[in-house]
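> Everything below, folded, please.
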Amino acid sequence: MRLDGDLRYVALGDSQTEGLGDGDEESGYRGWADRLAERLAATGARVDYANLAVRGRLAEQVRTEQLEDALELRPDVATVFAGVNDLIRPGYDAGAVVGHLETMFAELTGVGARVATLTFPDIARIAPLARPLVPRVLDFNARVREAAERHGVAVADTALHEVATDRRLWRGDRLHCSPEGHERIAGAVAHALGIPGSDDSWADPLPPLPAPGVLRTVAAEVRWLGSFLGPWVVRRVRGRSSGDGRTAKRPAPLPVVLCGEGS
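Okay, here's the model as predicted:
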């Protein structure tokens, strides 16, 4: 990927692209898209970066709420990452969900953007109680790869690498990445895009951890049920979303300033 002159990067997606898990409500969220923007700027290019992602959004909402704005910004680089909020719901329609993603792929590449997306890792290795969803994840990944190939979209295929399911890369809710996880995703996308200086070191395994005992594993599952799955189900029953009333954190392209630059 050549980086000559000015560059505009626009990120579309849900909570993962917004950066949840990498920061907090007080200090703000960083996330893999911010980190990718910094990697682009580190090549010496002037990078203007917009992040249109909003937590809780379904793939259709990302398309209807974010795509038009993204196209108006005429990005040189764009990332599209959505679908997990659809995949974990009872009424999941794989064809419709990936269809929304493919529409975004087609529209963004159609205005000349270099586009990248991601696959999902093995959800059962992150949240064992989610094992019934594994066939959905495998099918989703296959469909995304096919759609991406049709439109020349780069795929950061995290699903193929064991490190993607290391629990140290995930927050306690098992849905959002930790800062280390966001850093790894940024590395994966940078490598998929061919950004100068990037490589496949993002996939290197972390030092091994001792295997947890049965009681500790059961206790962790019970905590997850109470602290995450239970509240999530309550929100669904009430028709609410974690993104209700929220807007994009960086709706307009702003220059990326690396540490040590500017004031």
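> going forward, measure contacts and count neighbours with C-alpha atoms only.
OK.
> residue boundaries of the helices in this structure?
Counting by DSSP state H, the chain has helices at residues 15-18, 31-41, 59-62, 68-72, 84-87, 94-110, 123-126, 134-151, 179-193, 214-224, 230-237.
> Flag every buried residue along the longest one.
Of the residues in helix 134-151, those buried by neighbour count under the rule 16 or more other Cα atoms under 10 Å are 136-138, 140-141, 143-145, 147-148, 151.
> how about CSV for those residues, with distance to Ser15 added?
Output for those, formatted as CSV (distance: Cα to Cα, whole Å):
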residue, distance to Ser15
Arg136, 20
Val137, 18
Leu138, 21
Phe140, 19
Asn141, 19
Arg143, 22
Val144, 19
Arg145, 22
Ala147, 22
Ala148, 21
His151, 25
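> What is the most widely separated pair among those residues?
Of all pairs drawn from these, the one with the largest separation by Cα to Cα is Arg136 and His151; the distance is 22.7 Å.
> and Val115, how many neighbours does it have?
27 (other Cα atoms under 10 Å).
> Just list the residues touching it, thanks.
The contact partners of Val115, by Cα atoms under 8 Å, 6 or more residues apart in numbering, come to 77-80, 105, 108-109, 152-154.
> repeat for Tyr9
Residues in contact with Tyr9 (Cα under 8 Å, 6+ apart) are 37, 47-50, 75-78, 253.
> and this one, so I can compare the two:
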Amino acid sequence: MSGLEDLRYVALGDSQTEGLGDGDGSAGLRGWADRLAEQLAAHHPGTRYANLAVRGRTAGQVREGQLAPALELRPGLATVVAGMNDLLRPRFDADEVAGHLEAMYAALTARGARVATLTFPDLARITPLARPLAPRVGALNDRIRLAARRHGVTVVETSHHRVVTDPRLWSPDRLHAGPLGHERIAAAVAHALELPGSDDSWTRPLPGPSAAVPAGLRAAAGELRWAASFLGPWLARRVLGRSSGDGRSAKRPELLPVRLRGTSP
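Okay, here's the model as predicted:
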């Protein structure tokens, strides 16, 4: 991606791309896409960046609400990360979800954009209650790879590396990356895009021992607390037909210059 002085980067997706888990509503969310934009701007000073992601969106909703605005922005680079909200729903069709993703890959690449996407980690390594979802994750990842291959999309294979399920990379809700997790995702995408200075260090284990995994009654109690605090409210919204993204819009709908951390406004 060298020589692109006026790079347009547009991020499409859900809460992970919006940046949940990396900052808060008062201080502002950062997230891996913001972090990647900063890395791009460090090498391409004319970089402009838009983030169309909205929490709670399914792949179909991302396609419906974000693809057309993204195409209007004429990106040179686009990231498309969606499907987690589909994976968690009772009704899940891997072919349907992958179809929405492929439609976005096709439309963006046809307009000349370079597109990058991610595979998903094994959720059972993050929370044992998610073990039944493992076949869904595998099926969707396989289809993402096939669709990406057909359209020349760069796939960031986060699913291949055990470090991505280290609890220290995740926020307490176990559904969103924490600051260190967002940092690693940004590094992974930068490496896949072969940005100057990037390498595979994001795949390496974190220094020091991970927190000990509780067993027996302690583990069960921990899972129940997590279910009551995070899973229960999520399921309640589903039953009521609500979403965490209701009434929300993209945090950065226009292409704007990227201010590097540590520089003056």
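> mind putting the helices of the first structure in JSON lines, distance to Leu160 of the first structure included?
What follows is those, written out as JSON lines (distance: least, Cα to Cα, whole Å):
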{"stretch": "helix 15-18", "distance to Leu160 of the first structure": "19"}
{"stretch": "helix 31-41", "distance to Leu160 of the first structure": "19"}
{"stretch": "helix 59-62", "distance to Leu160 of the first structure": "23"}
{"stretch": "helix 68-72", "distance to Leu160 of the first structure": "29"}
{"stretch": "helix 84-87", "distance to Leu160 of the first structure": "17"}
{"stretch": "helix 94-110", "distance to Leu160 of the first structure": "19"}
{"stretch": "helix 123-126", "distance to Leu160 of the first structure": "13"}
{"stretch": "helix 134-151", "distance to Leu160 of the first structure": "10"}
{"stretch": "helix 179-193", "distance to Leu160 of the first structure": "11"}
{"stretch": "helix 214-224", "distance to Leu160 of the first structure": "25"}
{"stretch": "helix 230-237", "distance to Leu160 of the first structure": "28"}
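> among those helices, which is nearest Arg167 of the first structure?
Of all the helices of the first structure, helix 123-126 sits nearest to Arg167 of the first structure, with 6.5 Å by Cα to Cα.
> what packs against the closest one?
Of the remaining helices and strands, those touching helix 123-126 of the first structure by 3 or more Cα pairs under 8 Å, 6 or more residues apart in numbering; DSSP states H and E are helix 134-151.
> mean shift between the helix it packs on and the second structure?
Its match in the second structure and helix 134-151 of the first structure itself, once the structures are fitted together, sit a mean 0.6 Å apart by mean Cα distance after the TM-score superposition for the first structure.
> Mind giving me the packing neighbours of that helix?
helix 94-110, helix 123-126, strand 154-156.
> so which of these is the most packed in?
Greatest average neighbour count among those goes to strand 154-156 (a mean of 21), per mean count of other Cα atoms under 10 Å.
> mean distance, that one to its aligned residues in the second structure?
Mean for strand 154-156 of the first structure is 0.6 Å (mean Cα distance after the TM-score superposition for the first structure).
> I'd like to know how many residues surround the closest residue in space to Ser201 of the first structure that isn't next to it in sequence.
Nearest residue to Ser201 of the first structure in three dimensions, chain neighbours excluded: Gly187, at 7.8 Å (Cα to Cα, 6 or more residues apart in numbering). Gly187 of the first structure has 24 neighbouring residues, counting by other Cα under 10 Å.
> what about the longest strand in the first structure?
Within the first structure, and with DSSP state E defining each element, the longest strand by residue count is strand 6-13.
> which parts of that strand are buried?
Residues of strand 6-13 of the first structure classed as buried under the neighbour-count rule (16+ other Cα under 10 Å) are 7-13.
> distance between that strand and the chain's centre?
Put simply, strand 6-13 of the first structure sits 14 Å off its chain's centre (Cα atoms, centre = their mean, to the nearest Å).
> With stretch 54-70 of the second structure instead?
When C-alpha coordinates are averaged (Cα atoms, centre = their mean), stretch 54-70 of the second structure and its chain have centres 13 Å apart.
> same deal with stretch 15-25 of the second structure?
For stretch 15-25 of the second structure, the gap between its own C-alpha mean and the chain's C-alpha mean amounts to 10 Å (Cα atoms, centre = their mean).
> and of the contacts of Tyr9 of the first structure, the nearest to Leu215 of the first structure?
For the contacts of Tyr9 of the first structure, the closest approach to Leu215 of the first structure (Cα to Cα) belongs to Ala37, at 42.2 Å.
> The closest one contacts Ala50, correct?
No: contact criterion Cα atoms under 8 Å: Ala37 of the first structure and Ala50 do not qualify, at 9.3 Å.
> Make sure Pro205 of the second structure is actually in contact with Val163.
Yes: under the contact definition of Cα under 8 Å, Pro205 of the second structure touches Val163, with a separation of 5.3 Å.
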